[in-house]
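> compute the structure for the input listed below.
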Amino acid sequence: MMKHKIEAGMEVIGADGVHVGTVDRVVGDRIELKRRDSGDGTHKGHHHYIELGFVAGVEGPKVRLSANAEIAVTLEEERSGRPVDLG
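Coordinates of the predicted model:
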């Protein structure tokens, strides 16, 4: 597993080389992206997570995912820390 090679500040890129985010830290089996670098504007200010299972490799200061950036962004799991209003 490459978990021990992933460090804060590393760039996360898709298989296509497109920027997905910046590592804030590794939490369990997920990469937490920095808030200021997460999302497309509608989700800014929230942490996003990417499962470590999507990591294809660590190349220098970059974490490369097995999916293209566009797909990886849809795989992110949002955790805002606030309850979700279902009604």
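> alpha carbons only for contacts and neighbour counts from here, please
Noted.
> would you list every one of the helices in the protein?
Applying DSSP state H to the chain gives helices spanning 69-75.
> please enumerate the strands of it.
Remark: strands assigned in the chain by DSSP state E are 11-13, 19-27, 30-33, 47-51, 55-59, 62-65, 77-79.
> and those strands: which comes nearest H4?
With CA to CA, the closest approach to H4 among the strands of the chain belongs to strand 19-27: 9.1 Å.
> please give the structure of this sequence too, so both can be compared:
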Amino acid sequence: MINPELIKPDMLVYCSENSQFATVDHMEGTNSLKLKKDKTGQHHYIPLSWVSSIEGSKVKVKFPRQKAIQEWLTFPPLSESNT
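The predicted model follows:
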């Protein structure tokens, strides 16, 4: 299990194909990463469960780039207390 306290702002987010596709803005609660705005000015969110490892200043996710981009959220997920 990944310790969310190890994820810091400005860490680079890499896909399983080892290419960067995002940058961490900050942790959103305890279960999601908020990513910095993309070229269109949109923030995205990915679940902590996607993170496969943390290597130095890299957060690696277990999905290929295209799958991660297709499945990331454009709004904050509901908190555990709202589900």
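> turn the strands of the first structure into a markdown table, columns for mean neighbour count and distance to K3 of the first structure.
Compiled in a markdown table, those are given as follows (neighbours: other CA atoms under 10 Å; distance: least, CA to CA, whole Å):
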| stretch | mean neighbour count | distance to K3 of the first structure |
| --- | --- | --- |
| strand 11-13 | 22 | 13 |
| strand 19-27 | 21 | 8 |
| strand 30-33 | 24 | 9 |
| strand 47-51 | 23 | 11 |
| strand 55-59 | 16 | 9 |
| strand 62-65 | 23 | 10 |
| strand 77-79 | 14 | 18 |
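> distance to I71 of the first structure for these - can I get that in TSV?
Converted to TSV, the strands of the first structure look like this (distance: least, CA to CA, whole Å):
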stretch	distance to I71 of the first structure
strand 11-13	11
strand 19-27	10
strand 30-33	16
strand 47-51	11
strand 55-59	13
strand 62-65	10
strand 77-79	13
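> of the ones you listed, which is nearest M2 of the first structure?
The nearest among those, by CA to CA, is strand 55-59 at 7.2 Å.
> so where is the closest one in the second structure?
Mapped onto the second structure using TM-score structural alignment, strand 55-59 of the first structure spans residues 51-55.
> OK, contacts around A8 of the first structure?
Neighbouring residues of A8 of the first structure by CA atoms under 8 Å, 6 or more residues apart in numbering: 22-25.
> next one: V18 of the first structure
By CA under 8 Å, 6+ apart, the contact list for V18 of the first structure reads 68-69.
> tell me the residue in the second structure aligned with E32 of the first structure.
Checking TM-score structural alignment: E32 of the first structure goes with K34.
> hang on, isn't that match packed against V24?
Yes: contact status for K34 of the second structure versus V24: in contact at 6.2 Å, counting by CA atoms under 8 Å.
> circling back: could you find the closest non-adjacent residue to the match of E32 of the first structure?
Nearest in space to K34 of the second structure, with sequence neighbours left out and distances taken as CA to CA, 6 or more residues apart in numbering, is Y45 at 4.6 Å.
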